[in-house]
Each structure stands twice: as structure tokens, then as C-alpha cells.
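In: build me a model from this:
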Amino acid sequence: MPKLLRANPTETWLIIVLLIISVSLSLSSDKFFTIANLFNLLNTSSTNLIFAVGLLVVLIAGGIDISFAVAASVVQYVAAVALVGIGGGDWLIGICLAAIAGIALGAVNAALIYYFRIISIVVTIATFNIFFGLLMFVTRGVSIYNLPEWWTHRTMLIEFQQANGNWNGLALPVGIMAICVIATWVLIRHTSIGRQLYAFGDNPEGARRLGINIAAMHFIAFGWLGLMAGIGGLVQVHYAQEVVPNALIGRELDVLAAVVLGGARLGGGRGTVLGCILGVLLVSVTQNGLNLLGISPYAFKMIIGAIILIAITLSNAPLGRMFVAPRERSGT
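Out: Presented below is the predicted three-dimensional model:
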């Protein structure tokens, strides 16, 4: 057991901190440690966790992306318009449309980074503004409420009636999230592509000399995040029951904080799905606890900022590595 703890120090500390915070909140609020609240935590965390496992792959590959939340918003509108145009569709068609659109937007980032030799953070800041500006220009900020019934109908995986007569349970997004988490775990831990992503993120020059396809690494990493962004956008609409152009703006910092808190290194080559899950849960539990205690939401924003700052400060990789141009990273 001690050997296991030493082999996974980040995950171990996250579990300890999560338990301490959970016990403290349970003593401070009688609403926290209830089945209804725990199920609500899982339901509301589903979208962020789908985004997080996508971002994890990009961070492992040594990149960074802050445009995925806006990309998800674009996918929502594209999917909504397309589905209404074909008469409604179903979950399978919706996920396929979201996947195609999300991967396409991720490929735009990958192409700009690789072919034009621009660092990833600069590219994604630019595409964040381009995607959002284009979305607002085309839609004029108008929300869409007339959606296919399958998309807005609350499908429950587990459901129970509370003492007050209200119904609660785990919704379909939790099942979709579980599939995305397992797929990401398989990708990075049980495929040669996953091993190449770790190698590329840890030592780009060494990866190039080993014959790893650098272009493929960029497109796979950002394409995977685009895929998760598309699916996450679809799930968020199912939860919110509407398509709102700016509903996801700001999620990128929450998700980034959770993933780096979970042990993903800003600089590449390190990160686990378990750490990612624990990071998202810790951030969600903290936000939920502050809400139950009636503390201002601005306090949560301060915590997120502090998490990002501490994660960068404690990162084993030199900060300058984040800003190394792809030309140098790929050895060209």
C-alpha cells in the first residue's frame, strides 16, 4: 500500500484533500452529504469532466487550449440548426454531428500550430476570439429553445423519489461522461498513440528522432479535445434545455484549473485520467460547498485563479517551455 501511495502522490493527496473538504462541508451543512446533492454534483460535473479529459490529452502532448468552451458553443449551434433541418434526428445522429464539427474545429487549431509554427496558447487565444465573434455575429446572440424532443427530454439512468416528493437521480449525461472518460483512459494508457503522446510531450526532440509523426500528434491531441468539446456541448444543452451562445464562456479556466490540479503538467509528458477526475471533483465540491454555505461566487473565481497560479509555480517543467515555438519543439 505505501508503495502505491508513493507511485501516485498527486492522486493520493487529492483524495485526502477531497475527504477533508467533504467532511468539513458535511459538518457545516446538512444538505451536502445527501444522495440528492451527490447525484446533483455528478450531473452538473458531467460537461466539465468531458471537457477535462479532452484537455488532458492536449496537456500531455505539451500543448494548451483555451478555445474548447467556445468551440463547444459553436458545435451546439451547428448541431441545433442541422438537426432541425433534417427533422430532429436522435442521440446517435446528434453525437456524430457534434463529433465531426468538434474535430474540425480542433483540427483548425492543430493546423495553425503545426504548419504556421505558432505556439498553442497564442493560437487558441486567437481562435477563442474568432470562434466567439463569428458565433455572435451569425446568431446575433439569440438563443435557441425549439430543440428536438430527444435532446431536451430528461433521460434518467437511476431515479428515486425524495422525502419531499421530488424526483432525483443520475441523468444520461453521466453515462455519456463515463464513456468519454473510459475512451480517453484507453487512448492514453493502452494504445501506442497514447505512449507517443506522452513521449512527444515529455521530449519533442527525442520523439522526432524516434520517428514519431509530429503532425499526427498535434492533430490527434487537438482533434480529441475537439471531439470531447463537441460531445460536452451536446450534453450541456441536454442539461440546460436550450442553446445559449455564451453559456459556456468561462468554463475553460475552471476546467484548466481542475486538470492541472489533477497532476497534468503545463509543459507536457505527465497526467492521468484518475487525477483529472479527482481534480474536477475537487473543484466541483468546492463550488458546491461555497454555494451551500452562501459564500459569494467571486470567492470561487479567486480559488480557481490561485489553483492555476500554484499549479504553474509547482510545475516540474520550466515555465519557458510552455512558450517554445512548435518549430523548436518539433526540431525543424
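
In: C-alpha from now on. contacts and neighbour counts both.
Out: Noted.

In: got the contact list for the strand or helix carrying Met302?
Out: Element membership for Met302, per DSSP states H and E: helix 297-314. If you take Cα atoms under 8 Å, 6 or more residues apart in numbering as the criterion, helix 297-314 is touched by 253-254, 256-257, 260-261, 266, 286-287, 290-291, 319.

In: for stretch 231-248, same thing?
Out: Contacts of stretch 231-248 (Cα under 8 Å, 6+ apart): 46-48, 50-51, 69-70, 72-77, 80, 94-95, 98-99, 102, 135-136, 139, 141-147, 151-154, 173.

In: next one: that stretch to chain centre, how far?
Out: The chain centre lies 14 Å from the centre of stretch 231-248; the measure is Cα atoms, centre = their mean, to the nearest Å.

In: repeat that for stretch 201-211.
Out: On Cα atoms, centre = their mean, the centre of stretch 201-211 falls 26 Å from that of its chain.

In: before we move on, the earlier item: which one of the contacts of helix 297-314 is nearest to Arg195?
Out: Leu266 (17.8 Å; Cα to Cα).

In: can I assume that closest one is in contact with Val57?
Out: No. Counting by Cα atoms under 8 Å, Leu266 stays clear of Val57, with 11.7 Å between them.

In: of the two, who's got more company?
Out: Val57 (33 against 29; other Cα atoms under 10 Å).

In: how close does the more buried one get to Leu134?
Out: 27 Å (Cα to Cα, to the nearest Å).

In: repeat for Leu38
Out: According to Cα to Cα, Leu38 and Leu134 sit 38 Å apart.

In: the more surrounded of those two?
Out: Leu38 (17 against 12).

In: on the three-state scheme, the more buried one is what?
Out: Per DSSP: H, G, I helix; E, B strand; the rest coil, the local secondary structure of Leu38 is helix.

In: where's the residue nearest to it when sequence neighbours are not counted, which helix or strand?
Out: In space, and not counting its chain neighbours, Leu38 is closest to Phe32: 7.6 Å by Cα to Cα, 6 or more residues apart in numbering. Here Phe32, judged by DSSP H and E, is contained in no helix and no strand.

In: OK, contacts around the residue most central in space within the chain?
Out: Nearest to the geometric centre of the chain sits Phe51, at 1.8 Å (Cα atoms, centre = their mean). Taking Cα under 8 Å, 6+ apart, we find Phe51 in contact with 68-69, 225, 228-229, 232, 255.

In: ok, now Leu14?
Out: Leu14 neighbours (Cα under 8 Å, 6+ apart): 262, 275, 278-279, 282.

In: one more to line up against the first:
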Amino acid sequence: MPDAAQASSPSAAAALARLRRRPEAWLFGVIVLAVAVFGAAAPGFLTLPNAIDLLETYSVQAIMAMGLFVVLVSGGIDISFAATASVSQYVAALLAARLGLPAPLVVALGLSVGTALGCLNAALIHFVRIPSIIATIAMMSVTFSLLMYFSGGRSIYDLPDWWTTRVTFYETETASGDLVRVTLPIVAMIAVSLGTWALMTRSSVGRQLYAMGGNAEAARRIGMRIGRLQFVAYGFLGLLAALAGLLQAHRVGESVPNAMVNTELAVLSAAVLGGASLTGGIGTVPGVLLGIVLLAILQNGLNLLGVSSYFFQIVIGLTILASTSLTVLSSRRGRRHRTLGEAAHA
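Out: Next up, the predicted model:
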């Protein structure tokens, strides 16, 4: 029995060490610390209505982060998803408010616009060989500028009732009299997160995306269809960006052409905070969700404390810099270890 206990002890210690190295573990620790600090310093932070309100507010960004996560895992990057969301939302709003098309057709066409824009990114990257960051920055500029040009920056306020009516799946009243509602954006975020998790961990396409992001040349040599995988990744992001745009209009009751602009860095920051590598092949859905939660807590806590919103932008910038630096340093360390190992064998 003592031998068995001694044998299991190193195994448990090794498992604990692996857990500590996972981004989700330290990210969860930071979230607990942030909740404790803001809970003590900001009145109203540790309340159920505030928590549910944060979930709904950040559900749109979480949905876009799921799509961006898939692209990052595949070894690419996309900066145009917020513009894609805006265009898809506005096109759907025009079809609904001006042409009076039925809800299923409006939703299907809106999602199709987002998917088509995502696939256009994939085509530019795969066939024209434009680096993903250049292609998607250019597409962001083109699509958003066209949207503002043809819309004149005018919002659409007369959306049909089927779009703007709040859909509530659960409702309760707290002791203080506040209503707590689990609404459509929250349920959609949960469904999209579960679907993305299943795609990336339970399907052959997901495993191929991880392999392609880890080493695209090796994936190509063993017969993986790189072009098809890129269309899956960028098309999936386009689809989720369009869904996020439709849900944003549902939340606010109107379609504003520039409502989704400037959310790119926050979504990217959440993805890399959760462990998605900018070099591809790494990341998990729970990690990305924890990244969204941390950013939501930081922004909400700072707002309640009266701190300038510009400080939150500083946090986002530093997050991306720190995550990128860690990625570069870890890749250098990995190359150094491989070089030393090859030299030792030689």
C-alpha cells in the first residue's frame, strides 16, 4: 500500500504541474482575484443582475470570439469579422424593414452574406496567396467603407417586431426587486460555444484544423486539403460574425452601420488571453470563454469605479503584446531544445 501511495503521489504532482501550465488554470485564478477585488471595491458588482447583464452584453463578442478562435487555430488571423457583422446586419435590416421579407428568409440571407464574406477572405488567402492579416485588413476597409457609402451612415430604426421583441427563456425576481432574465443572446452564446467545442474536439475537421495550424506544410504532405480547411475556418467565422450582428440588432432594437466597429481588438484579446496562439495549432473553447469573462469583469469593474474607458483599451493592448511575446519566446525555446536534442543525437 505505501508503494502504491508513493507511486500515485508523483503522478498527482505531475498532473497538478500540467494543470498549472494550462492558460485556463491561471486565467481562472486571475478571474477569481479580479472578482474579489471589484466585489470589495465596487458596490453592485457582486450581484446576480449585474452578472446576467454582463453575460448578455458580452454574448455578441463571445460568439465572434468562437469563430476567430477557429481561424487562429488553423494558423490564420482575421481582422474583418466586425465589418462582416455590420454588413450582414445592415443587409438583413434592409430586407426586413424595406422589403418586408419573412423572418426565416431574412435570417438565412443575413447569415449567407457573412459566410460569403468569410469565404472571400479564404479565397484571397488560398488562391491569391495574400497573407491573412493583409487580406482581412483590406477586406475590413473595403466592406465597411462600402457599407458607410451606400447607407450614408443612416441607422434603421423600424425593424420588425419579430426581430426586436425580447425572447426570454427564464425569468426570476431577486429579493431586491430586480428582474433576472436569461435571454436569446445568452442561449445563442452557449449553443455556439458547445457547437464550436464539438467541431474542434469531436470531428475530423477540427483535428485537421489543429494539425494545419501546428504545421501547414506537414499537413499538406500527408494529404490534407489546406484550401478546404481554410474555407471552413474563415467561412465559419463569417457565419458567426453575421449571427453576432443579427443578435446585436435584436438586443438594441435597431441596425447601426458602425455599431460593431472597434470590437476587433477586444475579441482578439479574449482569444489570445484564453490560450489561442497567434501562430496556430493551440487553443481551447473554455479558454476563450474565460478570456471573454475576464475582459467583461475588468471593463465592468473599472466602469463601476469610474475609471476612464481609455484605461481598458490600454489593458487590451498590453494583453495582446504580452500574449504575442510569450508565444514568440516559447517558440524560440522549443526550437532551441529541438536543436540541442538533434546535436546530442548527432
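
In: before we move on, back to that, ok, the residue nearest to Leu38 of structure 1 - contacts?
Out: 25-26, 38, 289, 292.

In: list only buried entries from those.
Out: 25, 38, 289 (16 or more other Cα atoms under 10 Å).

In: what residue of structure 2 matches up with Leu274 of structure 1?
Out: Correspondence of Leu274 of structure 1 to structure 2, assessed by TM-score structural alignment: Pro286.

In: show me which residues of the strand or helix carrying its match are buried.
Out: Using DSSP H and E, Pro286 of structure 2 sits in helix 285-304. Of all the residues in helix 285-304 of structure 2, those buried under the rule 16+ other Cα under 10 Å are 285, 287-302.

In: repeat for stretch 27-45 of structure 1
Out: Buried, per 16+ other Cα under 10 Å, within stretch 27-45 of structure 1: 31-32, 36, 38-45.

In: what ranges does structure 2 have for its helices?
Out: Taking DSSP state H to define them, one finds helices in structure 2 at 2-21, 23-41, 48-73, 81-97, 103-126, 132-151, 161-164, 184-202, 204-214, 216-221, 226-252, 264-273, 285-304, 309-345.

In: start and end residues in structure 1 for the fourth one, please.
Out: Here helix 81-97 of structure 2 aligns to structure 1 at residues 68-84, judged by TM-score structural alignment.

In: hang on, the earlier thing: out of the helices of structure 2, which comes closest to Glu171 of structure 2?
Out: helix 48-73 (11.1 Å).

In: quick one: contacts for Leu305 of structure 2?
Out: 41-42.

In: how near is it to Ala51 of structure 2?
Out: 16 Å.

In: ok, now Val192 of structure 2?
Out: 20 Å.

In: what does Leu33 of structure 2 give?
Out: 16 Å.

In: what do you get for Leu229 of structure 2?
Out: From Leu229 of structure 2 to Ala51 of structure 2 the distance is 37 Å (Cα to Cα).

In: Ala92 of structure 2 now?
Out: Distance from Ala92 of structure 2 to Ala51 of structure 2, by Cα to Cα: 30 Å.

In: do Thr201 of structure 2 as well
Out: For Thr201 of structure 2 relative to Ala51 of structure 2 (Cα to Cα), the value is 29 Å.

In: next: Ala42 of structure 2.
Out: Applying Cα to Cα to Ala42 of structure 2 and Ala51 of structure 2 gives a distance of 13 Å.

In: coming back round to it: now check structure 2 for the residue matching the residue nearest to Leu38 of structure 1.
Out: Match for Phe32 of structure 1 (TM-score structural alignment): Phe45.

In: what's the answer for Thr127 of structure 1, then?
Out: Match for Thr127 of structure 1 (TM-score structural alignment): Met139.

In: for its match, which non-adjacent residue is closest in space?
Out: Closest to Met139 of structure 2 by Cα to Cα, 6+ apart is Ser80, at 6.2 Å.

In: same question, Tyr157 of structure 2
Out: Here the residue nearest Tyr157 of structure 2, using Cα to Cα, 6+ apart, is Glu254, at 4.7 Å.

In: what's the counterpart of the one you found in structure 1?
Out: Match for Glu254 of structure 2 (TM-score structural alignment): Glu242.

In: Ala104 of structure 1 versus that match, what's the distance?
Out: For Glu242 of structure 1 relative to Ala104 of structure 1 (Cα to Cα), the value is 23 Å.

In: repeat that for Ala247 of structure 1.
Out: In terms of Cα to Cα, Ala247 of structure 1 sits 21 Å off from Ala104 of structure 1.

In: residue contacts, the aligned partner of Leu273 of structure 2 in structure 1?
Out: Aligning on TM-score structural alignment places Leu273 of structure 2 opposite Leu261 in structure 1. Contacts of Leu261 of structure 1 were listed using Cα under 8 Å, 6+ apart, and they are 275-276, 279, 307-308, 311.

In: and Leu261 of structure 1, how close does it get to Trp224 of structure 1?
Out: 21 Å.

In: related to what we said a few turns ago, ok now the helix holding Pro286 of structure 2, how far from the chain's centre?
Out: The answer for helix 285-304 of structure 2 is 12 Å, by Cα atoms, centre = their mean.

In: repeat that for stretch 25-34 of structure 2.
Out: 19 Å.

In: the match of Glu254 of structure 2 - how many residues pack around it?
Out: When counting by other Cα under 10 Å, one arrives at 19 neighbours for Glu242 of structure 1.

In: what's the answer for the one 4 residues further on, then?
Out: Applying other Cα under 10 Å, we find 16 residues neighbouring Asn246 of structure 1.

In: same question, Arg117 of structure 1
Out: 17.

In: aligned to it, what sits in structure 2?
Out: So Arg117 of structure 1 corresponds to Arg129, using TM-score structural alignment.

In: for that match, give me its contacts.
Out: Counted by Cα under 8 Å, 6+ apart, Arg129 of structure 2 has zero contacts.

In: do you know how far it is from Thr164 of structure 2?
Out: 41 Å.

In: still on that earlier bit, mean deviation, the helix holding Pro286 of structure 2 versus structure 1?
Out: Mean deviation of helix 285-304 of structure 2 relative to structure 1 after superposition (mean Cα distance after the TM-score superposition for structure 1): 0.5 Å.

In: what angle separates that helix from helix 23-41?
Out: 20 degrees (axes from the mean of the first three to the mean of the last three Cα atoms, to 10 degrees).

In: elements contacting helix 285-304 of structure 2?
Out: On a contact count with 3 or more Cα pairs under 8 Å, 6 or more residues apart in numbering; DSSP states H and E, helix 285-304 of structure 2 meets helix 23-41, helix 48-73, helix 184-202, helix 264-273, helix 309-345.

In: noted, bye for now.
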